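Undergrad: sequence unavailable; structure follows:
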C-alpha cells in the first residue's frame, strides 16, 4: 500500500485514470479537473495545489497529467 494518500493509476485504454484516495476508489478521471473535483468532494478544497506534490500524490505509469494510454 502506498504511503501517499492519493494515487492516480496508470492510464487505461479508454483515456482515463483510476483515482484512489486513502485506498478508496474515487472515480475515473479524464483530466486534472476531474481529479481536482474528486479531491474537493473528499474534503481537500485546495486540491490543485497538491497534484505535483509527491507527499500527497503518486502518479503511476505514464507521465503525470497525461490521461491517454500510449
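TA: Structure's in. What do you need? Quick caveat, the model's predicted, so the values are computed rather than measured.

Undergrad: for the rest of this, base every contact and every neighbour count on C-alpha atoms.
TA: OK.

Undergrad: quick one: the spatially most central residue of the chain from residue 19, how far?
TA: Centroid-nearest residue in the chain, with Cα atoms, centre = their mean: residue 8, separated by 3.3 Å. Between residue 8 and residue 19 the distance is 5 Å, computed by Cα to Cα, to the nearest Å.

Undergrad: got another, please set it beside the one above:
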C-alpha cells in the first residue's frame, strides 16, 4: 500500500461537487463518496471503498461531513 497522505474534501460548490486534495494536489471534483474512493485508488491506495471514505480519520471534511453534497 502506498504511504497515506491526509486528504482534504472541500465544501460543496454551487453544483454540489466537492474538490478533493491530497498532498497539495487536487485529485478532482467529487459528487459522492464513490468518486472520492476512485480518486484515492488512482492515487495508489488499495482496497478503498465508500465505507472507507466515510469512516477514515485521514480525511478532513470541510464544510460538512461525508453526507453533505449540497451547497
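TA: Yep, that arrived. These numbers were taken from a predicted model, which means no experiment stands behind them.

Undergrad: give me the TM-score for this pair.
TA: TM-score for the superposed chains, counting by TM-score structural alignment, normalised by the length of structure 1: 0.80, backed by 65 aligned residues with a Cα RMSD of 1.5 Å.

Undergrad: next, the contact list for the residue nearest to the centre of structure 1, please.
TA: By Cα atoms under 8 Å, 6 or more residues apart in numbering, the contact set of residue 8 of structure 1 is 17, 18, 19, 20, 57, 58, 59, 60.

Undergrad: which contacts among those does structure 2 share?
TA: Using both residues aligned by TM-score structural alignment, their matches' Cα atoms under 8 Å, structure 2 keeps these contacts from those: 17, 18, 19, 20, 57, 58, 59, 60.

Undergrad: please identify the helix or strand for the closest residue to residue 32 of structure 2 other than its chain neighbours.
TA: Excluding its sequence neighbours, the residue lying closest to residue 32 of structure 2 (Cα to Cα, 6 or more residues apart in numbering) is residue 69, at 7.2 Å. If you go by DSSP states H and E, residue 69 of structure 2 is not part of any helix or strand.

Undergrad: neighbours around residue 69 of structure 2, how many?
TA: 20 (other Cα atoms under 10 Å).
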